[in-house]
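[1] Curious how this folds, go ahead:
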Amino acid sequence: MIRHTVLFRFKPGIDWSDPRAGVAEAATAGHPDRIEEILGWEYGRNLTDRPVAYDFALVGTFADREAVDRYLIHPDHVRGVGLWREIATWVVADFAAAGIRSSTPPAKTS
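    Now for the predicted structure:
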């Protein structure tokens, strides 16, 4: 499994009051409806006001690198990239999901 992670930062003078931000967000929200390679899709607006924070994040789950590659050239994704390019910059990290680790210690057994 590959996790495709993207963090978006608005360009100077852009914020959520700009109608283009809502259009870009809606395009991102709709990708799983139109791109079959997406196995899982989480996205949302930033909730913190820390100076290092980005404005929007997404994490997509894909079967393998080839599925990510097909997603990247899919017309719906390309359209979304164009919408975000007008209003934001971003950083990307794709990583092999090694598993989920819980912060809750396992129950003791006797």
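[2] alpha carbons only for contacts and neighbour counts from here, please
    Will do.
[3] How about His4: what's its closest non-neighbour residue?
    Asp94 (4.5 Å; CA to CA, 6 or more residues apart in numbering).
[4] Only the buried residues of the helix or strand that contains that neighbour, if you could.
    Here Asp94, judged by DSSP states H and E, is contained in strand 88-96. Neighbour-count burial for strand 88-96, with 16 or more other CA atoms under 10 Å as criterion, is recorded at Ala88, Trp90, Asp94.
[5] Repeat that for stretch 4-16.
    Result for stretch 4-16 [16+ other CA under 10 Å]: buried residues His4, Thr5, Val6, Leu7, Phe8, Arg9, Phe10, Asp15.
[6] Another sequence for comparison is provided below:
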Amino acid sequence: MIRHIVLFKFKDGITWETPAAQEAERVCRQVGAEVPELREWTVGRNVSSRPIAYDLAVIGLVDDEDALERYLVDPFHQKAIAIWREISDWVIADIEE
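    Okay, the predicted model is just below:
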């Protein structure tokens, strides 16, 4: 199993009040239902106000590296990436369990 973790940080001028951020969150929450490789999908806004904190986290679980690759190229996932690319930067970690 591989745990896929992504942390998103808004670009300057973007907040949760920005319509594009609200749309990005909405689409992000749908990824778990739309991408069959995902066994689990968690999405959550950060509640910390620390300057180093990111704004949103997603955590997914897939069976193996092949499933991770299929998830990464899935059309719905690519749609979500395109939306987030406009408003944020992010970091990822893929952890083998």
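[7] on that earlier part again, pick the one among the buried residues of strand 88-96 of structure 1 closest to Asp64 of structure 1.
    Asp94 (10.5 Å; CA to CA).
[8] buried ones in stretch 35-43 of structure 1?
    Ile35, Glu37, Ile38, Trp41, Tyr43.
[9] got the angle for the longest helix belonging to structure 2 vs strand 88-96?
    Ranked by residue count and defined by DSSP state H, the top helix of structure 2 is helix 19-34. Per axes from the mean of the first three to the mean of the last three CA atoms, to 10 degrees, the angle that helix 19-34 of structure 2 makes with strand 88-96 is 20 degrees.
[10] before we move on, back to that, make a markdown table out of the buried residues of stretch 35-43 of structure 1 and add secondary structure and distance to Gly80 of structure 1.
    Listed next are the buried residues of stretch 35-43 of structure 1 as a markdown table, based on DSSP: H, G, I helix; E, B strand; the rest coil; distance: CA to CA, whole Å:
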| residue | secondary structure | distance to Gly80 of structure 1 |
| --- | --- | --- |
| Ile35 | coil | 12 |
| Glu37 | coil | 16 |
| Ile38 | coil | 15 |
| Trp41 | strand | 15 |
| Tyr43 | strand | 14 |
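[11] which of those residues sit farthest apart?
    Taking CA to CA, no two of the buried residues of stretch 35-43 of structure 1 sit farther apart than Glu37 and Tyr43, at 16.5 Å.
[12] name the element Glu66 of structure 1 belongs to?
    helix 65-73.
[13] compared with structure 2, how much does that helix deviate?
    Average distance, helix 65-73 of structure 1 versus aligned residues of structure 2 after superposition (mean CA distance after the TM-score superposition for structure 1): 0.5 Å.
[14] Give me the helices and strands touching that helix, please.
    On a contact count with 3 or more CA pairs under 8 Å, 6 or more residues apart in numbering; DSSP states H and E, helix 65-73 of structure 1 meets strand 2-10.
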